[in-house]
Each structure stands twice: as C-alpha cells, then as structure tokens.
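[1] kindly generate the corresponding structure for this input.
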Amino acid sequence: MPAPLAVPVPFLLHFPGSTVEDIAVFCVAALVAVTVSAESQGLAATLLGDRQSGGGKRFQFNAFLHLDPLGTLCFFVAGFGWAKEVKIDAAKFRHPRFYLMLSRLAGPLGNFMMASIAASIYALLTNFGFEDKAFSSVVVVNLMMAIYGLICVYPLPGSSIVGLVFRGGEGFDKTVRYVRLISPFLLLAWFVAARLLDRDVIGTVLHPLVRSIALFLTTGM
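    You can find the predicted model right below:
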C-alpha cells in the first residue's frame, strides 16, 4: 500500500522553513495546475463550437503565458490559485450560457484528472520503494485547484454557474462587470487574512474533502 502523501493539505510554503526542494516541487505543481486548467477550458470551448483559427492563444502549453498575477499570489497564500481567463466567445455556442458553463468547469475537471494521473504514478513509485514528493505535490495542488475552482466566485471557474442561473439584463450585466473587477482582489485579500489570522473558515470545510479524495486516489481507501 502506498505511503501517505509526502506533502500536507494544503501544501503551503513557509518563509523561512521551506526547503529548496519544497519550493521547487510546489512551483512545478502550480505551473502544471494552471496549464491544465487553462488548456482544459480552451479544449472544451473548441469542442463545443468556439473554434479559433490556429487555436488562438489557447493551446500554448506554456504555463507562464497562463499565469494570472493575483491567481499566482493566491497559490503562495492559500495553496491554490487560478489561471488567466481563457477567452471564450459564447456567441459561437449552440447553447451559449450552458456551453460557457461547461467550458469553464472543464478547468476543475482537468485538474481532477491530472491529480488522478499523478496519484497513479505516485502509487507506482512508492510501491517500488521510491520516496516521492514531486507527484504528491501535483496531486495536492491540482485537487486544491479543482475543489476550490468550483466556488461560485469570479475569477474561479465555478462562477460560470451564476451566469447560467441568473438571466442577464442591463442592470445585472453592469453589476457583473463591477464584480469581475474587484472580486479577484477581494478573494486574495480573504485568504491573506485567513492565513495571517490562522482562521481559514473555507479551508475548515474543504481541506478534509481534499484529503479524503487524495487518500482515495492514492490508496483506494
């Protein structure tokens, strides 16, 4: 049976305290998670009808081009983050609001699938006696991004659910524009305050879920 994951949930860096190895594997895991989230959304949008000539700026497979400044900072504060928003033209969809939601939610789905793949490799390595931290970090960071990504707050992919539930209107659309401007800052500020005060209300609910899923993926228990 595979050993427990070599990194905690959430996987956070501490300065001082974190080793060079911790920093390296965390950064790699975050870059993988961002790339998977963005490329998954782009692929889903393309398959659903929003095709762009040459793939546009979607399929770059360059993690640094998918980094969002605030989303990147959130990784270091909360153990998860978000990618730069993938441009999607919902007008090209047969069912614009529904397909837009499916395209956005493909991000968390992609992160979950990446965590599953990494968990399988982790289990294989540990069964052969190799001590692993790299794939453990990929499992945890991608699961964190998948679960937190379902929260219905912009710029997280789960916010697309709001657009499906509520019908647009001039006043509604204006409010949405303002919310989209300030909510990334408010979201980051929330997690900064949670870490400084050591009172993470959201994490109290979601971290046990992430641990349970990680345990199931790596051990089947």
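[2] when you work out contacts or count neighbours from here on, use the C-alpha atoms and nothing else.
    Will do.
[3] can you tell me the closest non-neighbouring residue to the most centrally placed residue in the chain?
    Nearest residue to the geometric centre of the chain (CA atoms, centre = their mean): Met145, 2.7 Å. Once its chain neighbours are removed from consideration, Met145 has its nearest residue in Phe80; the separation is 5.2 Å (CA to CA, 6 or more residues apart in numbering).
[4] would you do the same for the sequence below? I want to compare the two.
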Amino acid sequence: MLDWLSKDPRGFLLFMLYRAPAVLIAITLHEYAHGYVAAKCGDPTARIMGRLSLNPVKHMDSLGTICLFLFGFGWAKPVPINPNNFRNPKRDDILVSVAGVTINFIVFLISTLLAVFIGRHLYEIPFDSANIYRFFLDARSDGFTIQLFPEYVDVLMPLLKTPWLIHLQRVVLHSILINIGLCLFNLLPLPPLDGFHLVNQLIFKGKIYMGGKPFRVMQAALMALMLFTDVVSDFVGKAIYFVQGNVLDIMLRLVGI
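    All right, here's what the predicted structure looks like:
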C-alpha cells in the first residue's frame, strides 16, 4: 500500500475516498449494535458514556481504522460493557458478542443484492447469465477488481450504459468487502475480538478472564501479526473470498439467475 501511495498518490487517495463510506458505516453499525443489544439486556453503560451513537468518530480506533482502510479488515474502539448488569450473564454476553458481526453480515448481504441490481443497469452487456454476474461481482475475479480501482475507468467506459452508476457500484463493492471482512475478522477467537467472547462462553463457560497486562499483551500480539506478517491477512482474505463467492452464488439462485 505504501508503495502504491508513493507511485500513484492520486489513484491511492481516490481508492480510499470510495472506501471511506464503507469503513465508517461498518464500524459505526458494528459498535452501535453491541451497545444497543447490551442496553436491551440491561446494561446502560454504552448509553451513559455516549457510545450508543451513530457518530462514527465516537467509535473509531486509530490503528484499527487504518487497518480497515489498508487491509479491508480491522477493528473499532470497543463499546464499554458491564456484564454485571446483564439479566442473564451467559446468554446476554453471547448476544452482545454476536451483535456486531451480525449487523455487518446483514449489511454485506444487502450490499451484495444492491450490487446485483446495479449491475443490471450499469453495463451495456446483457446480464443474462450467472457467469456474467460472477465476472463483475465475485471478489476473486478480474472484473470485480477493475471496478474497485478508479484508474481503470477508461477500460470500463465503453461498456457502461449508465456511467454515473459506476461511482455508486464502487462504493457498494467496497461495502461488500469491508463488512464481510470486519465480520470474519472479529470472529477470530483472539482477545479483544468478539470471537474470543463467544469461545469463552460457549466452550469455557466464561471462566477465562482476560484483563490488565495479559489483555494488552494479546492485543499487541494481534496487532504485530497483522502489521508484520501475512498470517492473519492470508487467513481472513481466503475466508472473505470463500464466503463472498458462495453467498453470491446463493443469491443469484434465489433471484432466478
């Protein structure tokens, strides 16, 4: 990414400009969902501390947001939760943990359906077969990649029936990747991610307490894995492609394509 920024700053900044709405919406809804479900389960902490908000600034973690922009997955500033306020501690901790990833998955599904609809009206090419949809909407295909990058607009222009829609489609494709990326990344069973809380409750009955120094060490280790190795990015990247491609196929069947 840094190499791209140095060689083509305009292309890099345009790419990030289209990605920005997806990132801001994804992290805002993710954290709002945690706080909203916690409040419904009896814990008003997020509301009292001003975090039950749709203002993205309140939920942005500087490093996590940068990772979302650069890698397509990352994290937001965790909403404060006090499990002592839960009516049913085990059940409610699970519900709060899955709230964020659930809303991201829902937005991913909506974005996928929207991309299918836009595709029908965007191109001169008749979208009359599943293979055409896969070429433009499967994240593993060249057609999907070309649509993401503004510098390829000259390649796409002869194919466009409604040129202004390419800008909307570009934002929607980013939304697909960012939301499924945030969902799958947060399901990793590592603190401070949501997957850790799920594993702790479902397998270890909530007996693992991760706070203070051990928590900070694990958080630093996760950041190091993301920033200095390809372990996390390779695993999450493969998961994103697998889930996105299969969900697209299912949706195409559901709409009769």
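[5] one step back: helix/strand/coil for the residue nearest to the centre of structure 1?
    At Met145 of structure 1 the chain is in helix, as set by DSSP: H, G, I helix; E, B strand; the rest coil.
[6] circling back to that earlier point, tell me how many other residues crowd the aligned residue in structure 2 for the residue nearest to Met145 of structure 1.
    Structural alignment places Phe80 of structure 1 opposite Phe73 in structure 2 (criterion: TM-score structural alignment). Using other CA atoms under 10 Å, Phe73 of structure 2 has 28 neighbouring residues.
[7] ditto for Lys7 of structure 2
    Every residue meeting other CA under 10 Å relative to Lys7 of structure 2 is counted, giving 11.
[8] before we move on, the earlier item: is the residue nearest to Met145 of structure 1 in contact with Ile147, as I believe?
    No - in this structure, Phe80 of structure 1 sits apart from Ile147 without contact. The criterion is CA atoms under 8 Å, and the distance is 9.4 Å.
[9] for Pro83 of structure 2, what are its contacts?
    Pro83 of structure 2 makes contact with 43, 89, 93 under the criterion CA atoms under 8 Å, 6 or more residues apart in numbering.
[10] quick check: Arg87 of structure 2 is in a helix.
    No - remark: Arg87 of structure 2 does not belong to a helix; assigned using three-state DSSP, it is coil.
[11] that one matches what in structure 1?
    Match for Arg87 of structure 2 (TM-score structural alignment): Arg94.
[12] now do the contacts for that match.
    Here Arg94 of structure 1 is in contact with Gly49 (CA under 8 Å, 6+ apart).
[13] recalculate using a threshold of 10 Å.
    Contact partners of Arg94 of structure 1, counting by CA atoms under 10 Å, 6 or more residues apart in numbering, are 48-50.
[14] quick check: the gap between it and Gly54 of structure 1.
    Arg94 of structure 1 sits 21 Å away from Gly54 of structure 1, taking CA to CA, to the nearest Å as the criterion.
[15] quick one: the host helix or strand of Ile166 of structure 2 to chain centroid distance?
    With elements taken from DSSP states H and E, the one containing Ile166 of structure 2 is helix 165-186. With CA atoms, centre = their mean, to the nearest Å as the basis, the distance from the averaged C-alpha position of helix 165-186 of structure 2 to the chain average is 7 Å.
[16] how many neighbours does Ile180 of structure 2 have?
    Every residue meeting other CA under 10 Å relative to Ile180 of structure 2 is counted, giving 28.
[17] against Pro155 of structure 1, how distant is the residue in structure 1 sticking out farthest from the centre?
    For structure 1, the residue at maximal distance from the C-alpha centroid (CA atoms, centre = their mean) is Glu170, at 30.9 Å. As judged by CA to CA, Glu170 of structure 1 and Pro155 of structure 1 stand 21 Å apart.
[18] on that earlier part again, from the contacts of Arg94 of structure 1, which ones fall inside helices?
    Using DSSP state H, no member of these sits in helices.
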